[in-house]
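Engineer: predicted model follows, preceded by the sequence.
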Amino acid sequence: MLKYIVVTGGVLSSVGKGTVSASLGLLLKNRGYKVSVVKVDPYINVDAGTMNPYMHGEVFVTDDGAETDLDLGHYERFLDINTGKHNNITAGRVYFEVIRKEREGKFMGQTVQIIPHVTDEIKSMIRRAGNIDGAQIIIVEVGGTVGDIESLPFLEAMRQLKLEEEEHNVLFVHVALVEYLSVTGELKTKPLQHSVQELRRIGIQPDIIVARSIVPLDNETRKKIAMFTNVRPEYIFSSYDVETSYEVPVILEHQGIAAKILERLKLQDRNPELTDWMSFVKAIKSKDGKRVRIALVGKYTKLKDSYLSIKEAIYHAAAHLGVVPELMWIESTDLEKDENLIKELGESQGIVVLPGFGSRGAEGKIKAINFSRLNKIPYLGICFGLQLAIVEFSRNVIGLKEANSTEVNPDTPYPVVTLLDDQKKVTQFGGTMRLGAQRILIKKGTLAYKLYNAETVFERHRHRYEVNPSYVDELERNGMVVSGVSDNGLVEIIELRDHPFFVATQAHPEFKSRPLRPAPLFLGFLKAVSGLQ
C-alpha cells in the first residue's frame, strides 16, 4: 500500500524543502524501499518552461521532455532516478485539467469549485504519479510557504489525503527556519511557531519538524519548539548549514530521522547502504586535491541557481577525479564592454559557455569562445555554447565575418545557426521546443567517442535552433569535427582536433550527471582542465 510523506515549508521560501525531500528519499531508498518524489508548484504557469531563470532558477528537463522545477534535479541526483512529467504538478496543470473536464461535460449539473473538484484533481495526480513509478513511498513536496494564498488548495488537498488514506499511511514533515541572532547567540523559534500555527489552522498537524538554521539546535531550543508545536522533541530534527547539500542526508541520518519516519508509517527499518555516498561527500568536501579555476560565462550568473545542474555536474566530475574546482562566474554582457574580464579568462584553466536564449550577452560569449580557441584553454559549450562556437569559427576561421544565428540577427547574410524546421510553424511557446532525451550517434575515432565509449547515447535537449546543415561541409573542410549527430543528421557534438579540449554539445548533459556517475563530457573536460588526460 502506497505511503505518503508530505513536506511543507514555513517562514520563507528556499528554506531547503527540496534538499530535505531529496535527502529523505535517499535514506529510504537506501533502505530498500521504492521511492518516488513529486514537486507541487502553486504557480499558475503550466510548467517552468517560459520562466526567466532570474524568476525561478534553472529549468530542469526530464527524459520525457517536461520543463520542470529545479527541485526535480535534486531528486534525480540524490536518488539516482529519472523523473518525468508526472513528478511535477503545477496549479496551471491542475486548473487546466479541471477546466478541460468541465468543457467535456464531466461535471454536468455541478458548480465546479476549489473543493472538491480542484483538490480532487490534485490528489488524483499525486496518486497517479505514485502508481506510474510503482512506488512504495511517495514524497510530496508542496512548494511555496505556509500562509501563501496560492498554496491553500494544495494544503487542503493534503489535509483531505490524510483523512482518505488508512491510518499511518500519510505523514507530514514541516521544514521551517529558526533564525540565529549572532549578536546574542540565540536561536529564535517564534517564526517557526507561527508557521506551525498557520499549518494547524488549515487542519494539518505536522508529525515531524525539520528546523533549518545556521547552527545545530540545542536541546533547550528543541524542547521549546516541541512545547509550542505539539510535536515531541524526538521528532524534531536540525538541518543546519553544511559545506555541501550532499551532506544533509548524512546529518539527518545521524539524528535518526529515517527510523522515526518508518516507525510512524509502520514500516520496517533496515540498515541503509550509505558507504558510496559517504565516500562521495568526503571527496567533494576535500581540499587536498589540485585546484583548478573554471570560468563559467553566461547571462544569468547573478543567480547561480540559473545554472545549478551545470555547477553540480562540475562538482561530480571533480570529486571523481580528486580535484578542487574554483568557479569564476563571468557575466557575458559585462564581457562585451569590459576588456579586463578577458584577462580573468586567461587566469582560468577551463572555460564553460553556458546556455541561454536571445541576443543579450551573445557577443560576450563569442569573445570567450574565441579566447579559448586561440589560447588553447579547454572549452566546453552547452547548447547555446555550441551554436555560438559555430558562429565564432565561421567568422574567424572560415572568414564569414557577419555570420550569426538567426536568433541573434534574423538578417545575417550567413545564417550558420537557424530555426529548426519543425519550429517554423510554432505559434505557442510553452512546451514546444525540441525537448527531452534524444538519440545521438557518435562517430568512432573522435574525442566524443572516447569520452562516451559508445556509438549511441541519449542526452536531454531544450532548444529551437540548430546548426544550419548548408554550412556543415564548409565547417568540416576548415578543420571542425562533427563528432555527434541526431537520427536526422542534426549537429549534436562538435570538437577541434588541434586543441587540448574543445568540445561543444547541443544537448544538456548536466541533467543526467549523478554524484556517483559523472557526465562523460564534464568528466573529460575536468580531466583536460586538471591535466589528467
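Structural biologist: Cool, the structure landed. Model, not experiment: these values are computed from the prediction.
Engineer: C-alpha only now, for contacts and for neighbours.
Structural biologist: Fine.
Engineer: for L523, give its distance to I204.
Structural biologist: The gap separating L523 from I204 is 46 Å, by C-alpha to C-alpha, to the nearest Å.
Engineer: so M55, which state does it fall into?
Structural biologist: For M55, the assignment made with DSSP: H, G, I helix; E, B strand; the rest coil gives helix.
Engineer: residues near it, how many?
Structural biologist: 10 (other C-alpha atoms under 10 Å).
Engineer: how about Q110?
Structural biologist: 10.
Engineer: one more: the one 5 residues further on?
Structural biologist: For I115, the number of neighbouring residues by other C-alpha under 10 Å comes to 12.
Engineer: also A129?
Structural biologist: A129 is flanked by 23 other residues according to other C-alpha under 10 Å.
Engineer: which of L523 and I204 has more neighbours?
Structural biologist: Each of L523 and I204 has its neighbours counted (other C-alpha under 10 Å); L523 has more, 23 against 18.
Engineer: roughly how far apart are the residue lying closest to that one once chain neighbours are set aside and K527?
Structural biologist: Computed as C-alpha to C-alpha, 6 or more residues apart in numbering, the closest residue to L523 that is not its neighbour in sequence is A317, at 4.9 Å. Separation of A317 from K527 (C-alpha to C-alpha): 9 Å.
Engineer: before we move on, what about I137?
Structural biologist: Taking C-alpha to C-alpha as the measure, I137 falls 39 Å from K527.
Engineer: now swap in K17 and tell me
Structural biologist: Between K17 and K527 the distance is 34 Å, computed by C-alpha to C-alpha.
Engineer: more neighbours, those two?
Structural biologist: In terms of neighbours (other C-alpha under 10 Å), K17 is the more surrounded of K17 and K527; the figures are 25 against 18.
Engineer: I'd say that one and V7 touch.
Structural biologist: Yes. Here K17 reaches V7: they are 6.9 Å apart, a contact under C-alpha atoms under 8 Å.
Engineer: now do the shared contacts for those two.
Structural biologist: Residues touching both K17 and V7 (C-alpha atoms under 8 Å, 6 or more residues apart in numbering): E141, V175.
Engineer: which strand or helix spans A389?
Structural biologist: Assigned by DSSP states H and E, A389 belongs to helix 384-393.
Engineer: so what's the gap between the following helix or strand past that helix and the chain middle?
Structural biologist: Downstream of helix 384-393, the first helix or strand assigned by DSSP H and E is strand 403-405. Distance of strand 403-405 from the chain centroid (C-alpha atoms, centre = their mean, to the nearest Å) equals 30 Å.
Engineer: what about versus this one:
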Amino acid sequence: MKHSKKYIFITGGVTSSLGKGLAAASIGCLLERRGIKINMLKMDPYINVDPGTMSPTQHGEVFVTDDGAETDLDLGHYERFTSLTLTKNNNFTTGKVYLQVIENEREGKYLGKTVQVVPHITDEIKRRIHMAAENCDLLIGEIGGTVGDIESLPFMESIRQFALDVGTENVLFVHLVLIPYVAAAGELKSKPAQHSVKEMRSIGLFPQIIMCRADREIDNSIIDKISLFCNVPKQNVFKSIDMDLIYKAPKSFQEQGLDKRITELLGMWTTEPKMDEINKVIYNSENPLKEVNIGIVGKYTELIESYKSLDEALRHAAITNQVKLNRIYIDAEDLEKGIKTDLLETVDGILVPGGFGSRGTEGKIKAIQYAREKKKPFFGICLGLQLSVIEFARNVVGIKDATSMEFTDKGDFVVHYMAGQTKDGAKGGSMRLGAYDCEFTKGSLGEKIYGSTKISERHRHRLEVNNEYINKLTDKGLVVSGRNPALNLVEVIELKDHPHFIACQYHPEFKSRPFNPHPLFASFVKASGKL
C-alpha cells in the first residue's frame, strides 16, 4: 500500500537555542498557506515528563494548550505562525515515553520480553509520531536539543526507523546548523556545521535540506562549502539570518524558495503561498505612526524567554495599532526597595504579568497602586489580577493585612487556594490548566473589548479570589466583570473611574497571533498610546 502522508523532521546541530522552533513554525506557515493540511510536533529529549516544573529562567516559559497540557514554548511559535490549535499530542518528552513504556512493562504488555531502548522506546516514540499525524497530510516534527546529545539518540534512531517504515520518499530531513562568526579571523566558519552533518550521517540520517543560522549575511562561498562537504545540492542549502522581527522569517525563506523546494522533494503539488497577511504584519511593524512605552513589572526580567508569549502578544498589539512598542522591564524587587520608581512615571502603561512565589510581590503591588491612583492604563494577568485585588483590599477597602495564601499563613486571605488545590502535593500538571469559560457583565469594559459576553481562555493557576470578600470589594467600587459560570470564580476585574484598568485570572497571551492579535493586549496598547 502506498503511504501518502508526508513527514518533515527538523534537527539542530552545533548548539541548542538555534531557532529550530522558529524554522519549523515558518515552514508550517508557508506550507499551510500553500493549502496543505499540516500538523506540528515537538519532541523534547529531557527526562522531565513536561516543562511544568522547570524554572522559566532555565527553559523559558511554559506554554499551555486548550486541553490543559503544559508544553514547550515552541508550541507557542507553532500556534502563532499557523492556524493550528494544538493539544497534548503535539509535544512529548523522554520522560513521557519512558513513563509509558515502564507502565506497559508493569502491566505485562511485553509478554516477558527484556525491555530495551530498541525496539520498545523507539516504538513508543514512533507510535506518538503516528498519533500526531492522524488528521493531517503533512506532519512537521522538531527534535529538541542538539545532534550528538546522549539524550536525543533514541529520537534520532526512531526517525531513522520511521523513514524506512513509511517509505523514505515520504520523509524529509531538515538540519539547522550554526555558522559562527569568529571575530579574530573576521569571518564566518562552516566547519562546526560540517561536523554536525557528519554526526548525523554517522547515525544513519542524511539531511536533504540544510539551513544555515548566522547573525550576519552568509557569503556564497560558505554555501558552496556546506553543499560540497555535506553532500547536499546547493539549491537545498538555505540561509537563516538574524532578523529584527521573527515574522519576517517565513518571507525570507519563501523568497529563497524553501517551501517550493520542500514540496518538490516530497512530491506535493500545491498553489503559491498566500502572503498578504504576512506582508501586512511586516509593513505595519516597519511603518509605526508613534511610540508607546509599556512598563512590565516582573521578577524574571533578566530573561525574555520567561515571558515569551507575553512579549509576542505585546508585539502583535503594537503591529495592529501600528506603533513602535518600547518594553521597559521594571524589576519588582527594585520597587520594593524604593529604587527606580521614576520608571513608573516615564511609561505610558503598566503591565503586571503572571508569576509564582512571594518574591517581588510588594513591588508589584506598589506598581498597581501607582497605576490606579495616577490613572495610568493598567493590565494585570493571573498573579497580576490577584495582586490588584490585594492592593484594592488594603488601600481602598481598608483590609490592611489583605494577602494571599501563596505568600503567608496568616492574614486576611482575599486570595486563597481553589477547591482541590494546596501548597503541598505533586507539582507537575496539577494546577487548574487549559480552557475555561468566562461570562462578562453587559456594558463592562471586558465585554466592550471582546465584543462578546461569552469567551473561553486558557488558565494556569492554583489560587483564586476569595468570594467571601467580594461584597466588601465591590461596595468600594471594584468591578467583577467576568466570572466562570460553572464554579462562580472571578475571571476579570475592572475599575470604573479609570481610563483603562483591567486584570484577568487567565493567560490571554497564549491565544494571541500576529494576524489576529488578542483584544486585551490590543486595547491596552491602544489606551496606553491614547490612540
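Structural biologist: Ah, there it is. As the structure is a computational prediction, the values presented were derived from the model and not from experiment.
Engineer: if we can go back for a sec, burial count for the residue nearest to L523 of the first structure?
Structural biologist: For A317 of the first structure, using other C-alpha under 10 Å, the count is 28.
Engineer: go on, P517 of the second structure?
Structural biologist: Neighbours around P517 of the second structure, by other C-alpha under 10 Å: 24.
Engineer: and it, how far from P250 of the second structure?
Structural biologist: 18 Å.
Engineer: can I assume the residue nearest to L523 of the first structure sits in a helix?
Structural biologist: Yes. Judged by three-state DSSP, A317 of the first structure forms part of a helix.
Engineer: so it is in contact with L521, correct?
Structural biologist: No. Using C-alpha under 8 Å as the test, A317 of the first structure is too far from L521 to be in contact (9.4 Å).
Engineer: what's the burial count for the aligned partner of V503 of the first structure in the second structure?
Structural biologist: Using TM-score structural alignment, the partner of V503 of the first structure in the second structure is I502. The tally of other residues near I502 of the second structure (other C-alpha under 10 Å) stands at 26.
Engineer: helix, strand or coil for I502 of the second structure?
Structural biologist: strand.
Engineer: what's the spacing between the residue of the first structure most remote from its centre and E102 of the first structure?
Structural biologist: Using C-alpha atoms, centre = their mean, the residue of the first structure lying farthest from its centre is G109. It sits 43.0 Å away. In this view, G109 of the first structure and E102 of the first structure are 10 Å apart by C-alpha to C-alpha.
Engineer: now the strands for the stretch 201-350 of the second structure?
Structural biologist: 209-214, 237-241, 290-298, 323-331, 349-352 (DSSP state E, counting those that start in this stretch).
Engineer: now the most centrally placed residue in the second structure. Nearest residue, chain neighbours left out?
Structural biologist: Nearest residue to the geometric centre of the second structure (C-alpha atoms, centre = their mean): G76, 3.1 Å. Once flanking residues are discounted, G76 of the second structure sits nearest to F63: 6.3 Å by C-alpha to C-alpha, 6+ apart.
Engineer: which stretches in the stretch 1-150 of the second structure count as helices?
Structural biologist: According to DSSP state H, counting those that start in this stretch, the stretch 1-150 of the second structure carries its helices in the segments 20-32, 56-59, 74-81, 94-106, 122-132.
Engineer: and the residue nearest to L523 of the first structure, what does it touch?
Structural biologist: With C-alpha under 8 Å, 6+ apart, A317 of the first structure has these contacts: P518, A519, F522, L523, L526.
Engineer: redo those as a markdown table? Include distance to Y43 of the first structure and secondary structure.
Structural biologist: Shown next, in a markdown table, are those (distance: C-alpha to C-alpha, whole Å; DSSP: H, G, I helix; E, B strand; the rest coil):
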| residue | distance to Y43 of the first structure | secondary structure |
| --- | --- | --- |
| P518 | 33 | coil |
| A519 | 32 | coil |
| F522 | 33 | helix |
| L523 | 36 | helix |
| L526 | 38 | helix |
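Engineer: show me the subset of those that the second structure keeps too.
Structural biologist: Retained in the second structure (both residues aligned by TM-score structural alignment, their matches' C-alpha atoms under 8 Å) from the contacts of A317 of the first structure: P518, A519, F522, L523, L526.
Engineer: tell me the buried residues in stretch 53-70 of the second structure?
Structural biologist: P56, G60, E61, V62, F63, V64, T65, D66, D67, G68, A69, E70 (16 or more other C-alpha atoms under 10 Å).
Engineer: show me which of those is closest to I209 of the second structure.
Structural biologist: Nearest to I209 of the second structure among those is G60, at 28.0 Å by C-alpha to C-alpha.
Engineer: what does the closest one correspond to in the first structure?
Structural biologist: Checking TM-score structural alignment: G60 of the second structure goes with G57.
Engineer: do the same with L463 of the second structure
Structural biologist: Under TM-score structural alignment, L463 of the second structure pairs with Y465 in the first structure.
Engineer: and that match, how many neighbours?
Structural biologist: 22.
Engineer: any idea how far P469 of the first structure is from the nearest residue to it once chain neighbours are set aside?
Structural biologist: Nearest in space to Y465 of the first structure, with sequence neighbours left out and distances taken as C-alpha to C-alpha, 6+ apart, is L419 at 4.3 Å. Applying C-alpha to C-alpha, the value for L419 of the first structure to P469 of the first structure is 11 Å.
Engineer: which one of the two has more residues nearby?
Structural biologist: Taking other C-alpha under 10 Å, L419 of the first structure and P469 do not tie; L419 has more neighbours (17 against 14).
Engineer: the more buried one reaches L490, doesn't it?
Structural biologist: No. Using C-alpha under 8 Å, L419 of the first structure is not in contact with L490; the gap is 11.8 Å.
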